[in-house]
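**Student:** Here's a sequence, model it:
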Amino acid sequence: MLALTILLTACGFRLQGTTPLPFERLSITIPDNTQFGADVRRAIRAASPDTVIVSNEPLLKGEKPNFQAQLQQVSVSRNIREVSLNPQGRVEEYELTLIFTFRLVNARSEIILPDTTLVTVRDLPYDDNVVQAKEGEIATLFEQMQRSMVDRLMRRITSPDVIQTYERLERKAAQEK
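**Tutor:** You can find the predicted model right below:
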């Protein structure tokens, strides 16, 4: 076991770990009174403990924003679609879809990450003899899909290209001053 560990570290292998966000103050327009909003905030705090999540209050005319970047929710939707019917015309399978569109902008409203849409789809076999159980299963599946969506969102906003774009915009703004 020790030899394997030494061999792996010698070749440069290391666990991915978390990538902190390049900004210290982040505003989020995803409602914080939803499970999805709470999960996003929790994931950001875990991945980037030095980043402070600031309140998303409207600015007065001429007032400067108190954030360096803002994660904006453009849209979110949940859809349930009938995929197949049995010979009696009853639903045999549903398709659950969760669609989330967001963008990341800086305090000057310059786009760091343009509108990005994340889609998660799950199939659910259905039996109308156990309606209550299937309704609970649908709710559980949507919760799992949201957690998966939060993970994908975090990977996207902490990606190297997003960090480089933010830093390039900040250097440009500093040169213009």
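
**Student:** contacts, neighbours, all on C-alpha from now
**Tutor:** Will do.

**Student:** For the helix ranked longest in the chain, name the packing helices and strands.
**Tutor:** In the chain, with assignment by DSSP state H, the single longest helix is helix 131-157. Secondary-structure packing of helix 131-157 (3 or more Cα pairs under 8 Å, 6 or more residues apart in numbering; DSSP states H and E): helix 35-47, strand 91-106, strand 111-125.

**Student:** To compare with the earlier structure, here is another sequence to fold:
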Amino acid sequence: MMNTRTHFFVILRLMTILCLLSVSLTACGFKLRGAFELPAELQKIYVAGPQHTDLVRDLKELLGYSAEVVSQRSDADAILTIKKEESENRTLSVDSRGKVRESEMQYSVIYSLVMANGQVLLDDQALLLVRDFINDENDIIGRTNESAVIARDLKRDAAQQILRHIQAVKVDAVVH
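**Tutor:** Next up is the predicted model:
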């Protein structure tokens, strides 16, 4: 059985190692997944648009890692507006019996970002994401699931691309 003094030094050594690991992770540029460095002028954002869509939920979640998502326009530094969302499926190829073999899923979004003072940072930006997938006629359940997974992934990817675009905005250049 360890005496109290030895136990204290073991705990102290573990705490020191933990602190050193934490410092080394932040020094190498490690960030939590989903965190974006937004300009200082964009720390309170209101997301306008259909509030119960996957895209708006993803945007709010991702923004929450880097800024404050406010529930009132009047509290915001900027307003991110989702103006239009559309999904479309297209057949790319069919087999000799006329069954769909390959499909394409398209997801498009139009959005804008305006400062609370009315200055437009991003005006009606269009984003189009496209994914192809193979339809396996022997796996109807898998095909249906794959389609739903691809649709969900497209919305997550769109949210990340929108935030990367916001991250790249030079607010000072627009404000002055």
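
**Student:** Just the buried positions in stretch 142-153 of the first structure, please.
**Tutor:** Across stretch 142-153 of the first structure, burial judged by 16 or more other Cα atoms under 10 Å covers Phe142, Met145, Gln146, Arg147, Met149, Val150, Leu153.

**Student:** quick one: contacts for Tyr107 of the second structure?
**Tutor:** For Tyr107 of the second structure, the contacting residues are Glu85, Glu86, Ser87, Glu88, Leu128, Leu129, Val130, Ala151, Leu154, Lys155, by Cα atoms under 8 Å, 6 or more residues apart in numbering.

**Student:** burial of Ala10 of the first structure, as a residue count?
**Tutor:** Residues near Ala10 of the first structure, counting by other Cα atoms under 10 Å, number 10.

**Student:** What is the aligned counterpart of it in the second structure?
**Tutor:** In the second structure, no residue is equivalent to Ala10 of the first structure according to TM-score structural alignment.

**Student:** now, the most widely separated pair of the buried residues of stretch 142-153 of the first structure?
**Tutor:** Phe142 and Leu153 (16.0 Å; Cα to Cα).

**Student:** how distant is the helix or strand harbouring Asp172 of the second structure from the center of its chain?
**Tutor:** Under the criterion of DSSP states H and E, Asp172 of the second structure resides in helix 171-175. Centre-to-centre, helix 171-175 of the second structure and its host chain are 24 Å apart (Cα atoms, centre = their mean, to the nearest Å).

**Student:** matching residues in the first structure for stretch 11-18 of the second structure?
**Tutor:** So stretch 11-18 of the second structure sits over no part of the first structure, by TM-score structural alignment.

**Student:** Over to stretch 150-158 of the second structure?
**Tutor:** So stretch 150-158 of the second structure is aligned with residues 141-149, judged by TM-score structural alignment.

**Student:** Now do that stretch: distance to the chain's middle.
**Tutor:** The answer for stretch 141-149 of the first structure is 11 Å, by Cα atoms, centre = their mean.
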